[in-house]
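1. Based on what follows, work out the 3D shape:
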Amino acid sequence: MTPNPLVEFLASYGPQASSNNLYDEFVVNAAQKTGCAPLEIEQPLIDQVIKWLQELSPKSIILTGTAGDGKTYTARRVMEGIVDSGKAWGSTEKIFEVAYSPASQHTLCFIKDLSELKESEKDDVFNDICDALAGKGHNTYIICVNDGHLLKFFRDRGEKGRVLHQRIASMLRNDQQLDDDLHFRLINMSRQSHRDLFERIVEAIVSHSDWEKCHGCPVLTSQEQPCPIRKNRDVLLQKDPASMRARLKDMIRIAAADGEHLSVRQLILLTVNILLGDQKPGKELLTCHKAKNRASRNEYNVTNPYANVFGENLGERQRKQYGAFSVLGEFGVGYETNNFFDHSLLWSSSCLPVDDIYGDRIFSVYLKDYREDPSENAYRFRRAMLEQRRRLFFSLDSDVANVRDEPRQNPWNLSVFKYGATYIELANQAINTKPIPLSIVKPLIRGLNRMMVGEMTIADDRLWLTEPSGVYLGQAVPLLITHAGRKVDGTTYISFPTIEEDGKAPILRLTPLQREDLAVDLHLRPTLVECILRIAHGAMPASFSSECRRDIERFQLKVATAMNQASGEHQPQPQEISMIAGRLQNHPITALTEEEGW
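-> Model (predicted):
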């Protein structure tokens, strides 16, 4: 059997000590060494940067973001697209110039990593960079640098540098690409759409042309003992809503909205580990030879992609080194469950999706042993149940009729985000500028009311606003709303503004007395939405309450301030709230007098 060199090439991106996945140039060398075509990930930004550089007076480009977001890769592809100068990119030069003047006399100066320059080298190029950023001179810079090093570069270099430091810091905070007074574009690559990026990464890997080199391998054509690498590839090739690819895109989107950024490097590493992960002691990734051995011995339990996706082929310490596994591990997939899923697994219910390799073939052995001797085989059986729950999580569609009719069957019940599907629908509606359905708005309002007034009210047709102390603000509230976005002249109302990127959290915006300049936003992070909806449905999850309670209290304080500003001299008298039959009522507090100065 001749090994497919693509497997070795992909391993260079994987989570192993010998891999060089940290640097773009190392991966280019790995492609040349193995004879494989380079891994080309579709990046629309590349074509856009080339167009910008072809303008009559091109602006400099600063590519920033966290480590591993593809800054060097993007810059290399831009240069190759303009001058086809791949050899220059592989040189040892830290800065190199490319004569480029189709429409101007500008020279392109590429800095592969500003942080790698010595301080003396930074001093040498500082004034020229400042001139280029101000639109002076004949050099156009393409600079790759992490956020922190970019700011430090300018902050450490006198008054001239500190001015630029302040402007760039403001652009980063406000997610601005352009400054009217400066001649450069600041592109924060950490703000890219994680969801779309992951789709392109998976497609580039599973559709790589060198998979054709598996042709002729005897393991490839075996029906009973198929190659585990190809089997795992088949799992990732699926694109329908009931697939690992689709569910991972939702998880990455939720993590991003909760502030957990996954870089390009981590997403590639994750995809490779799903394909090649191996739980057998020794190296963590499969080779073609090891894959053949696993298949011949029917050891598919150690190549399970539903375990690899969480880094189960790695030791705990090693797993924690990689952001992808840490972030996905926080979802608790498989550790959460309900009676429907466990009963269906125990009794092989026909309502669950079938997997001829990673389903019954590996689970039936553990189930049989457990039934024969529960005390002896309990631990291994629990692990097998965990992996089957994970398989179901990635194999069920949360938006089909039987799941909508019976929420217990929703695969998100197998994670800590039991309302994950609701969050995704909320985010989709917000990004597509569509009205949020009442089936989402009403539970949100009910949960917010319960958190703000401290009562298990059923009120979901209006928002009862209190200060954090529980004091009702008066005649201007509650907000009389029947659906999101309804405006009545002179009233206070809530709305759900459009969000620009699917990696950002939706927003609930409260506009006091139609004073849009005083509007207050509550960012509906996935964790906060989960907390609100659990409380709306009767739970009081202690694990969420501390973090989310602070979010609600900040919102209450901001709203109280905005309402006072909007009301002006006509401040409402304090009211108290009482609950009767689950509904809220307000009453004046007569014990207080005006002289007491509430």
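2. contacts, neighbours, all on C-alpha from now
-> Fine.
3. In contact with the residue in the chain sticking out farthest from the centre, which residues?
-> In the chain, the residue that sits farthest from the middle, by CA atoms, centre = their mean, is E595; the gap is 53.5 Å. Residues near E595 by CA atoms under 8 Å, 6 or more residues apart in numbering: none.
4. So it, which state does it fall into?
-> Secondary structure of E595, reduced to three states by DSSP: H, G, I helix; E, B strand; the rest coil: helix.
5. Another sequence for comparison is provided below:
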Amino acid sequence: MNGLASVEHGSAPPSSAWVRFLRTYGPTPNNLTMFDEYVAGAVGRAKVQPIALSTPMLDPMKAHVASEKPGSMLIAGTAGDGKTYHCRALWTAMGGDPRAWAAKGNIKEHRLADGRLAVFIKDLSEFNGEESDAPLARLEKSVLGGDDTEIVILAANHGQVLDRLRDLGRRQGRNHPLRKPLQEFFLQAGQEPERLAVFDLSRSVGRMALEEVVAAVATHAEWNNCARCSLKSDGKVCPIYENRERLLGVGDGAQLARRLGDLVEIARLNGQHLPVRDLLALCANMILGHRDAKDGLMSCGEVAGIQEQGAVDRASVYGNAFGANLPKRRLADRPVFKAMSAFGVGDETTNGADGLLVYGKDDVKLAPAFARLIGSDPVYGATPRLLSAQDKYLEGEEAARIDGGAAAFMDMLQEQRRRLFFTLPLGEDGYPFWSMTVFRFAGEYLEMRAALMEKKAVAEAARGRLVRGLNRVMTGLLIDNVDRIFVASSGGFTQSRVSVLCDTEAPSRRVNGVGMAIKIDPKTVRPLLDVSLAQGAGNSVAFDLTPVRFEFLSRVAEGALPGSFSNECLGDMLAFKAKLLRKAELIRGRSEEDDEEEAGADGSSLTLNFIDIEQGGHGFSRPITVRISE
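-> Modelled structure (predicted):
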């Protein structure tokens, strides 16, 4: 604990039981409250009100049961999505006895008013190997066997239910008939199997889930007890309460929560699934995190020692958002902190931001901005420790250059960059906050997606940058065109980095059914590029535009070399180009069949379109006819 003592002055602080309970949701080495089965016991021991989260799929589940539709129900998702939580809520809503649910046993039965027996299988993972055969047989009997006497309500992870069905089918010498349709439903958003209602909780997690978790934690009634706590009286700053207030939006109009939501949304759109369990761990860590506390998470008993040592700033809510209070090993074990650390906040920066942080206090031109953006926050901004380390560093004191002094100051700079990401006002001239992440164009991506969702036009700057990036990847040339898209090849090898032969070209904006359109994919709810090479259905190729692919194209458009940013993205783009080349070949083949004269008069010449670049970067295709000798 680095010498940080747990001190109790007189009676325990009034919110200590609540903070202890909240701590169990955080990324501790053994946080059993992550699992719904342990929540009731933890609440009883702490004698506090539980954290109440909505069950967004409960109403449609209740409606399905009330409709008396034949068949059964699968509550699916990944670990931490709230499958057992929903299952328990449905049991209670249907009149099930909470004491019966809490009793031992993974299968619970309840007779419904319509005569059916509701069979709840709380968690398929609780069955080892062939133990799951019996409950799966009951599911199959209801879904495929036409048995309407039971409705089986099964909670299971995606991969787990598919694996168990595959193993069951193998032991029975067949391909289980439920496995393939379920796999298509999970992976390709296909149709759910007949007589099996599937409620996939993994599709309901996103920004709205984070907002609900933040509200449930930060507005919990137990915080009212802090009003009579001595740890926040007489001008003292309690880091736990301070972090809670900041997460709640006090003082910044909820900007911290909005930026946090942006990060979670970008991670989700990149394909990273952050279940509710992880979002609870994130919020608990943001409020309770401290680098010197036991397990990196504060208790009320440690706050007095933190205050006495002048170490409140080491509980910065902004660093805690990225797990700066946790050892690297524990960070690697938590998907939410792996996702957050992938943004590089703290490591990425700009010259302007670092100049402000290092020289702003003493520079006449920078001093007003320093006072406004850093000096105005004495708790986590211009703290005595930061200002002292800054003076020693700038004055060149030997102690600041050796024995880790410079490293300590660099660590403080990293912490201040994280704080700036969350606190810089929107539109702050000279200090763009997204430039302090690896996703410098994430703001434009979110704006483009919001515009598409609202059926509005995409900003011309974003569209033009996308087209410029596409052209530079397709050709390997520094082309600045934003009016057309060149689909180029090198004469046979589509994966070539430099391609100067223009196979075909299309307008950068869809006109009369030809050209590029930017739209929302209804399955992924992400933007996609749809490039049509000819009028009519089946003549276009779509490209899923994730945030990282948008970043790649934007960086290339601004001058980055494709391979220096992401070889994976480059491979994806070259595969997209190959599909366009193949589509163009198919269209030409159909055209030649319709009009044989276009195939060439006698086959003695060949016309190739070479891409040339004019001064200023404008590219154009120049036809060259080559005579073929016999």
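6. if I look at the residue farthest from the centre of the first structure, how far off is Q571 of the first structure?
-> Distance of E595 of the first structure to Q571 of the first structure, computed by CA to CA, to the nearest Å: 14 Å.
7. likewise S12 of the first structure?
-> 66 Å.
8. Quick one: the strands in the stretch 1-150 of the second structure, in order.
-> 72-77, 107-111, 117-121, 150-157 (DSSP state E, counting those that start in this stretch).
9. Could you verify my assumption that I287 of the second structure touches I240?
-> Yes: in terms of CA atoms under 8 Å, I287 of the second structure counts as a neighbour of I240; the distance is 5.7 Å.
10. Looking at those two, which is more packed in?
-> Relative neighbour count places I287 above the other of I287 of the second structure and I240, with 31 against 24, counting by other CA atoms under 10 Å.
11. In which helix or strand does that one reside?
-> I287 of the second structure is part of helix 276-288, with elements assigned from DSSP states H and E.
12. got the angle between the following helix or strand past that helix and helix 276-288?
-> Next along the chain after helix 276-288 of the second structure, taking DSSP H and E as the criterion, comes helix 300-308. With axes from the mean of the first three to the mean of the last three CA atoms, to 10 degrees as the basis, helix 300-308 of the second structure and helix 276-288 are set at 40 degrees to each other.
13. Name the residues of helix 300-308 of the second structure that are buried.
-> C300, G301, E302, V303, A304, G305, I306, Q307 (16 or more other CA atoms under 10 Å).
14. Run through who's touching the helix or strand following that helix.
-> Scanning forward in sequence from helix 300-308 of the second structure by DSSP H and E, the next helix or strand is helix 317-320. If you take CA under 8 Å, 6+ apart as the criterion, helix 317-320 of the second structure is touched by 243, 246-247, 285-287, 289-290, 325, 415, 418-419, 422.
15. mean distance, helix 317-320 of the second structure to its aligned residues in the first structure?
-> Helix 317-320 of the second structure differs from its equivalent in the first structure by a mean of 1.4 Å after superposition (mean CA distance after the TM-score superposition for the first structure).
16. how big is the offset of whatever helix or strand comes next after that helix relative to the first structure?
-> Downstream of helix 317-320 of the second structure, the first helix or strand assigned by DSSP H and E is helix 328-333. Comparing helix 328-333 of the second structure with its match in the first structure after superposition yields a mean distance of 1.4 Å (mean CA distance after the TM-score superposition for the first structure).
17. Where does helix 328-333 of the second structure end up in the first structure?
-> Under TM-score structural alignment, helix 328-333 of the second structure corresponds to residues 316-321 of the first structure.
18. L178 of the second structure matches what in the first structure?
-> By TM-score structural alignment, L178 of the second structure lines up with L164.
19. secondary structure element for its match?
-> helix 158-173.
20. And for S495 of the first structure, the neighbour number?
-> When neighbours are defined as other CA under 10 Å, S495 of the first structure has 19 of them.
21. Now for it: which residues touch it?
-> With CA under 8 Å, 6+ apart, S495 of the first structure has these contacts: A484, G485, R486, L508, R509, L510.
22. mind checking the SS state of the fifth one?
-> Put plainly, it is R509 of the first structure. For R509 of the first structure, the assignment made with three-state DSSP gives strand.
23. Quick check: the aligned residue for it in the second structure?
-> So, by TM-score structural alignment, R509 of the first structure is matched to D530.
24. Not counting its neighbours along the chain, what's nearest that match?
-> A542 (4.3 Å; CA to CA, 6 or more residues apart in numbering).
25. swap in K249 of the first structure?
-> In space, K249 of the first structure is closest to R195, 5.1 Å off (CA to CA, 6+ apart).
26. Residue in the second structure paired with that neighbour?
-> R195 of the first structure maps onto R207 in the second structure, by TM-score structural alignment.
27. Over to D175 of the first structure?
-> In the second structure, the residue matched to D175 of the first structure (TM-score structural alignment) is A189.
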